[in-house]
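Student: Structure for the following, please:
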Amino acid sequence: MRVLALIFVFTFLFADINSTIEHNATNTQITNDVIKQIEAIDASLKGNIWITRYANYGTYQKIKNELEESEALLKKDGKKNAELVKKIQNLKDQLELLKEYERTPFANMLVAPEIDISPRITNPIALISGFSYIKKIANEKDDYAKRTKELDTLIGKLRDKEVLLVTLLNGDSKNENLQNQIYNLRTQIGEFEGAKQIADTTFDVYEKRADEAISIAKNDIKSQIFSTANIAIFIIVIIVLSFFFKFIAKKTITDNDRFYTVNKFINFINFILIILTLLFAYIENITYVVTILGFASAGIAIAMKDMFMSMLGWIVITFGGSIHVGDRIRVMHNGLLYVGDVIDISILRMTIFEDVTFATYHQNRRAGRIVFIPNNYVFTELLSNYTHQGMKTVWDGIDVVLTFDSNHKKAVHIAKTITRKYSKGYTDIAKRQMTRLRSQYSIKNPNVEPRIFTFFEPHGICISIWFMASSYATLTLRSTISAELVEAFNKESDIMIAYPTQTMYLSKKQNPQAHSELDQDLIRE
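Tutor: Just a heads-up that it's a prediction; the model follows:
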């Protein structure tokens, strides 16, 4: 019986131990899951602007307390501790950097944007400013609402974190670290909830003011659109009547001179009526007179077409981004070629400084000139930009002609070796630039490595060598590679550079009889 009792006791104890182990394992698993959830919440809050500003606020308070303790300690030591004095100065500098967090962590975040006075929309051009004003106010309101919504989401996540920390504390009620975390978290939540109340109140007031400003601007826009439509209809009626009177005059007047006079008179009356209509519509301010003069400039534009085209070209150049000051460009006009650097872009013309290039060497034999190019050339002439979108390299080429009996394969190998050696730096630069250029343009062949081609020419084998060179100094690299090629080819006995030659045969004049006798001798032999 005693043995049975002992077996029963041991069985009961073993079952209790297993139950305790399983319970502890379950608690450990729950704890790990809670910790993972807390870590996930912390990761989602990383970089949050509200959390960052609150952290800066906490840093400011911490530094402030440390400064007070250090000053008290320094006063106690009699102000003789140099290290402590230096520490105090550093703390003061840090407080100065965080001065905006002295009283509240969210002062700048809670301030509603200022609402500007709605612009007066009294002419069609002002419609643009009206639409821009509405868009600006709407964007600012959306931004403020977004910040408020982010604060709501943040508070919800912090509440979830609080519940998880409390769950951990229930399993370990004596953990002082958890207790401190919960206390700090609740303090933080209180700060955010206070900020949320201020944000909600501020947004309610701001939203009403913003909606009122938008409503006023929309009413002005509607009024101006209606007024502009009426003026446009009236002008269209005047133009239609002028065409009607011209048609009547053409049918009734047979004399060309008289018809020309009547036609001019109708045009003049038409122009005066339109001008008067616009003046009476927008005479409230002198700026509107300037607007009317803009319409009158249409006639001036016909007489000064080139000047206005240059102004339009300046707009295209300035805002199109195709040419900038400092770019190297090539301009072809009436068979004349100019290559130089853009040193100024004015309203009417571009100014370039002509550099020593292959074009000046091969064609102009002049350089160093200041060349003025009208801006309207962008519409009518061919302009090449050697440095567009930051490109600093261009393809340059050298042609070498060898005799037919030369070892052209060896020559190609030598040319490739020399070219790669001296153009490697520019090739590497071109690769980086080409990568950037391909993000904006569809470039089918981005390869910038040196290229060697062999062509069959009437007077020899042409080896065409192409390589990347600086856009601003092509002649330098061209000269270097040319000299190296000549020196390398001259060292090889089986490579001969071809050049135009002429063979002349010189002999004494012979009489026909002697020539005939010589032929007979040759036949006998």
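
Student: For the rest of this, base every contact and every neighbour count on C-alpha atoms.
Tutor: Noted.

Student: what kind of secondary structure is A469 in?
Tutor: strand (DSSP: H, G, I helix; E, B strand; the rest coil).

Student: Quickly note the distance from it to T427.
Tutor: 8 Å (Cα to Cα, to the nearest Å).

Student: So the two - more neighbours on which side?
Tutor: More crowded of A469 and T427, by other Cα atoms under 10 Å: A469, with 26 against 23.

Student: That one touches G397, doesn't it?
Tutor: No - counting by Cα atoms under 8 Å, A469 does not reach G397; the two are 9.4 Å apart.

Student: If we ignore the residues flanking it in sequence, what's nearest T357?
Tutor: Spatial nearest neighbour of T357, chain neighbours left out: L475 (6.3 Å); criterion: Cα to Cα, 6 or more residues apart in numbering.

Student: In which helix or strand does that neighbour reside?
Tutor: When elements are assigned from DSSP states H and E, L475 belongs to helix 474-491.

Student: which is the next helix or strand following that helix?
Tutor: Using DSSP H and E, the first helix or strand after helix 474-491 is helix 512-524.

Student: One more, so I can put them side by side:
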Amino acid sequence: MNKIFYDKLIVTTLAILIVYVLSTLIMKILVKKEEGVKTKHLTRKWIGYTRTVIIVFIIMLVWLQDVFSVTTILGFTSAGLALSLNQVILNIAGWMLFMIKRPIEIGDRIEYKDIKGDVIDIRMFYIVVLEVGNWVKLDQSTGRLATIPTGKIFTDPFFNFTSGFNAVWDEIDVLITFDSDKDRAKEIIIDIANKSMDKTIFTKIRDEQKEMSKKFAVKSGKLTPITYFSIKESGIQIELRYLSFVRKRRDTNNFINEKIYEAFMKEENINFAYPSQKIYLEK
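Tutor: Sure thing, here's the model as predicted:
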């Protein structure tokens, strides 16, 4: 009996060692050929998953006597896991959904509840996100890492900023006085917005719309900048709505604000509004 045990132990150890050495060599060869960081990362992960599956299969093949014992153990094990590890199983199912259907991929910018950021890794039990926003304005990085359980894909909504369309609508509000030339102000704002936009954005979005229309009921709409007017207590508010690439949002917003300020300062009939009071004295 002891001889059988030691023989199995030696065979298992040698098999695991061979699998580990071969997988390491394959990983080094494949990673060396790839240049992209994302591809290298995914290659390492998939080789690691494959190695784990092969090792588990070898252990079962060596240590279990027959097919009946394998199915019996698997049956009891799965029943116990279903009862005691419900959340773990849900996370594994979520991870499988990410791997097969790919609703979210590494590099995507997503939002889940109060967490927003770039996906830098998708592991079996959680997604790793490099946070943006929060106390930092306009989607700049905070430097913090956040984790989201993969099983949440079945129960909670996720927002993907870069899948499908790689651009978002942004808005800038400009408040001018009631006696300002609003038509001239609108003309300046639209002109600055058009000049600030990436020349490739319209072509890319139209191409993405065509691709998405094959899967979803997506209709093409207006893509050029547009302004809206609203009356406020201190003046007339011009609301500029324009498209920006997701990761260029702050740069575009800053450029437009700066150019609007410089242009309005040169205009005699346009003045910025701010909270103020007028006092009328009677003789």
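
Student: Overlay the chains and give the TM-score.
Tutor: Once superposed, chain against chain, the TM-score is 0.68 (TM-score structural alignment, normalised by the length of structure 2); 217 aligned residues with a Cα RMSD of 2.8 Å.

Student: The residue nearest to T357 of structure 1 reaches F358, doesn't it?
Tutor: Yes - here L475 of structure 1 lies in contact with F358, judged by Cα under 8 Å, at a distance of 6.5 Å.

Student: Which parts of structure 2 are helices?
Tutor: For structure 2, helices defined by DSSP state H occupy the ranges 2-33, 37-63, 67-84, 86-100, 182-196, 201-213, 249-265.

Student: want to try JSON lines for these, with distance to K283 of structure 2 as columns?
Tutor: Listed next are the helices of structure 2 as JSON lines, based on distance: least, Cα to Cα, whole Å:
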{"stretch": "helix 2-33", "distance to K283 of structure 2": "87"}
{"stretch": "helix 37-63", "distance to K283 of structure 2": "77"}
{"stretch": "helix 67-84", "distance to K283 of structure 2": "86"}
{"stretch": "helix 86-100", "distance to K283 of structure 2": "77"}
{"stretch": "helix 182-196", "distance to K283 of structure 2": "35"}
{"stretch": "helix 201-213", "distance to K283 of structure 2": "62"}
{"stretch": "helix 249-265", "distance to K283 of structure 2": "37"}
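
Student: Go through those and name the closest to I238 of structure 2.
Tutor: helix 182-196 (7.3 Å; Cα to Cα).

Student: Mean deviation, the closest one versus structure 1?
Tutor: Superposed on structure 1, helix 182-196 of structure 2 shows a mean distance of 0.9 Å to its aligned residues (mean Cα distance after the TM-score superposition for structure 1).

Student: Onto which residues of structure 1 does that helix map?
Tutor: Matched against structure 1 by TM-score structural alignment, helix 182-196 of structure 2 falls on residues 408-422.

Student: and that stretch, which residues are buried?
Tutor: Using 16 or more other Cα atoms under 10 Å as the test for burial, stretch 408-422 of structure 1 gives H408, A411, V412, A415, K416, I418, T419, R420, Y422.

Student: of all these, which two lie farthest apart?
Tutor: Longest span within these, Cα to Cα: H408 and Y422, 21.1 Å.

Student: how about the helices of the stretch 101-250 of structure 1, start to end?
Tutor: Secondary structure of the stretch 101-250 of structure 1 (DSSP state H, counting those that start in this stretch): helices located at 107-110, 126-171, 176-252.

Student: quick one: which of these is nearest I347 of structure 1?
Tutor: helix 126-171 (24.9 Å).

Student: Show the secondary-structure elements that the closest one is packed against.
Tutor: Under the contact criterion of 3 or more Cα pairs under 8 Å, 6 or more residues apart in numbering; DSSP states H and E, helix 126-171 of structure 1 touches helix 2-44, helix 176-252.

Student: and the equivalent of F353 of structure 1 over in structure 2, what does it touch?
Tutor: Under the alignment (TM-score structural alignment), F353 of structure 1 pairs with L130 of structure 2. Listed by Cα atoms under 8 Å, 6 or more residues apart in numbering, the contact partners of L130 of structure 2 are G117, D118, V119, I120, S141, T142, G143, R144, L145, A146.

Student: most neighbours, which of these?
Tutor: Within these, neighbour counts (other Cα under 10 Å) peak at G117, which reaches 27 neighbours.

Student: Quick check: closest non-adjacent residue to whatever residue of structure 1 lines up with that one.
Tutor: Alignment note (TM-score structural alignment): G117 of structure 2 maps to G340 of structure 1. If the residues on either side of it in the chain are set aside, G340 of structure 1 comes closest to E354, at 4.1 Å by Cα to Cα, 6+ apart.
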